[in-house]
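Chemist: Dropping a prediction and its sequence here:
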Amino acid sequence: MSSLEQKNLRVLNRDVIKYIATFTMVLNHIGIVFLMPGTFLRELLVDIGYFTAPVMCYFLVEGYYHTHSRIRYAGRLLLFAVLAQIPYTLVFQTTVLNMLFTLFFCFLLLEVKARIQSPFFRWTGYLILIFLTGFCDWPTMAAVYTLLFAYAYGSDKKMWRAFLISWVVFAFMMFTGNMLYYSPGMTVLVTAGSVLGAVPAAVVLMCFYNGKRAARGKTFSKWFFYLFYPLHLLAIWGIAMCFFL
């Protein structure tokens, strides 16, 4: 494919891709909350939702390098993480921290990478923060995405390699988890479905993303993505209460 053909494919801006990722996240949550485990539709919706994490981590890295204030960026993540925790706990009935906390810890990974020069202390910081994501939604894998994308940032070749590595790591993690619940053949099938849910994220970002924000509604989109997370969780909880009480 020529460079001109590749350029012509880049028709999606950052906000459109984030709206798509938000939609796939909602599908994932609907599948988890409302559908029975093991059913085809539930597995399909959950797998579609695996599009979200790499997209959000990719844009976290991009945002880190382009934001006017990293302190305000981190503050927004932490504020809305706190606001979303009660709705998240109500919906999923868990003590796990929500994904905005995960993104906050991933933001700190980028700070460690940028500010700590000593390899020993830098990797110590990485390990501590990766460990902390283990108490959150998107455990460990979001940190892997963030570090891979950060080290590949600015090079399409390195970024494709980062996505490939992330698929291998993700497949391994899913396989080891699935083998506790499924037969060997079903474990391979379910794991393949999970990875296929993540692959479109790379295709969209690397082939269709034009590197721009939406020309209009920038402020609306900026706050929509923060506000939508706790609000959609409250909506899901309200609907679940109507169905299950």
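Modeler: Perfect, I can see it now.
Chemist: CA atoms for contacts and neighbours, from now on please.
Modeler: OK.
Chemist: Buried residues in the host helix or strand of Ala114, which are they?
Modeler: Remark: Ala114 resides in helix 99-115, with elements defined by DSSP states H and E. Burial within helix 99-115, assessed by neighbour count using 16 or more other CA atoms under 10 Å, is assigned to 99-110, 112-113.
Chemist: The residue positioned nearest the centre of the chain: what's its closest spatial neighbour, skipping adjacent residues?
Modeler: Per CA atoms, centre = their mean, the C-alpha nearest to the average position across the chain is that of Ala53, at 1.5 Å. Nearest residue to Ala53, sequence neighbours excluded (CA to CA, 6 or more residues apart in numbering): Ala142, at 6.5 Å.
Chemist: My read is that the one you found contacts Cys106, right?
Modeler: Yes. Checked against CA atoms under 8 Å, the pair Ala142 and Cys106 is within contact range at 7.3 Å.
Chemist: here comes the other one, which I'd like you to weigh against the first:
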Amino acid sequence: MEKNYKILNRDQIKYLAIVLMTFNHIAHILMTPGTVVYEVFEDMGYFTSITMCYFLVEGYFYTHSKRDYAKRLFLFALISEIPYLLAMGYFQLNVIFTFLICFCILLLLDSRLNKIQKILSVLGLILLSTLCDCALILPIATILFKFSRGNRKEQIQAWIIMCAVFFVLNVPGYAPVDAPYPFLSGYALLHGFYAIISWILAGIVIQVFYNGKKSEKYVFFNKWLFYFYYPVHLLVLWSIRFFLL
């Protein structure tokens, strides 16, 4: 019997992710940190990184050419870096570099290297991600998504693990500077919980409402939308800040 609540295809979920990413970047680029609206906009955007990571893993298994996929990620990571640096105002590699690292991890896991070589190589890439946006957590999520793929129970467990790891990684960043023990700070714990709400919602959307299909309309547009939208919207937001604010 067809499950009538599987109502969202891959591209519809990606559109939602793009919108929420824009809210996050509006907060970081145009708003004052510490305000309620800033925090809401920032936390909404966390939905995007984990959702795109999930579809990266799915795309890895469905793509006709893994080489072309990797080239595409590398090209748009380079294109997006200047807009990212301008918009954010500090040096860091943008999240498409992180996705490229995640893709390389998948290639390594499927390679003919022996177990020790795979472990060391993957650990090296995870450490390399510390230069990038969404460091550490997305490479870890990639590994969990790969090994839980096709098993609903294991995928739910993977989402729970990732939310827990994301919470642990976020709490110290919200703690007061002079707090000796960040995990004893009520403020940091509360904001760490707020940060994982979007990840929990992403897991629900994908596990409950995703029908496993892609849109049959505008295939070319859907394929390239995120790649082009990412650097363009960063340039637009930076221009608003630079010329208007």
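Modeler: Happy to help now that I have it. Note that the structure is predicted; figures quoted are calculated from it, not measured.
Chemist: Now the common contact residues for Ala142 and Cys106 of structure 1.
Modeler: Both Ala142 of structure 1 and Cys106 are contacted by Cys57, under the criterion CA atoms under 8 Å, 6 or more residues apart in numbering.
Chemist: Helix, strand or coil: sort out the equivalent of Val61 of structure 1 over in structure 2 for me.
Modeler: Counting by TM-score structural alignment, Val61 of structure 1 lines up with Val57 in structure 2. At Val57 of structure 2 the chain is in helix, as set by DSSP: H, G, I helix; E, B strand; the rest coil.
Chemist: try the one 4 residues further on
Modeler: Here Phe61 of structure 2 is recorded as helix under three-state DSSP.
Chemist: Give me the range in structure 2 that the helix holding Ala114 of structure 1 lines up against.
Modeler: Helix 99-115 of structure 1 corresponds to residues 95-111 in structure 2, going by TM-score structural alignment.
Chemist: Give the buried residues for the lengthiest helix in structure 1.
Modeler: For structure 1, the longest helix by residue count, based on DSSP state H, is helix 218-244. Counting neighbours by 16+ other CA under 10 Å, one finds that the buried residues in helix 218-244 of structure 1 are Ser221, Tyr226, Tyr229, Pro230, His232, Leu233, Leu234, Ile236, Trp237.
Chemist: Looking at those, which one is closest to Trp138 of structure 1?
Modeler: Here the nearest of the buried residues of helix 218-244 of structure 1 to Trp138 of structure 1, counting by CA to CA, is Tyr229; it sits at 14.7 Å.
Chemist: Just give me the match in structure 2 for that closest one.
Modeler: Under the alignment (TM-score structural alignment), Tyr229 of structure 1 pairs with Tyr230 in structure 2.
Chemist: before we move on, which element is the closest residue to that match other than its chain neighbours in?
Modeler: Counting by CA to CA, 6+ apart, the nearest residue to Tyr230 of structure 2 once its immediate chain neighbours are dropped is Ser80, at 7.1 Å. Assigned by DSSP H and E, Ser80 of structure 2 belongs to helix 66-88.
Chemist: could you give the angle of that helix to helix 219-239?
Modeler: Using axes from the mean of the first three to the mean of the last three CA atoms, to 10 degrees, one finds that helix 66-88 of structure 2 and helix 219-239 are set 20 degrees apart in direction.
Chemist: Find the residue closest to Tyr174 of structure 2 in space, skipping its chain neighbours.
Modeler: Skipping the residues right next to it in sequence, Tyr174 of structure 2 comes nearest to Ala188 by CA to CA, 6+ apart, at 4.7 Å.
Chemist: State the distance from Phe92 of structure 1 to Leu234 of structure 1.
Modeler: Shown here: Phe92 of structure 1 relative to Leu234 of structure 1, a distance of 11 Å by CA to CA, to the nearest Å.
Chemist: neighbours around the equivalent of Ile161 of structure 2 over in structure 1, how many?
Modeler: With TM-score structural alignment as the criterion, Ile161 of structure 2 lines up with Ile165 in structure 1. Other residues near Ile165 of structure 1 come to 15 when the count uses other CA atoms under 10 Å.
Chemist: Just the element for Ile165 of structure 1, please.
Modeler: Take DSSP H and E as the rule and Ile165 of structure 1 turns out to sit in helix 156-178.
Chemist: With Met44 of structure 2 instead?
Modeler: When secondary structure is defined using DSSP H and E, the element that contains Met44 of structure 2 is helix 36-62.
Chemist: how far apart are that helix and its match in structure 1?
Modeler: Compared with structure 1 after fitting, helix 36-62 of structure 2 has a mean deviation of 0.5 Å; criterion: mean CA distance after the TM-score superposition for structure 1.
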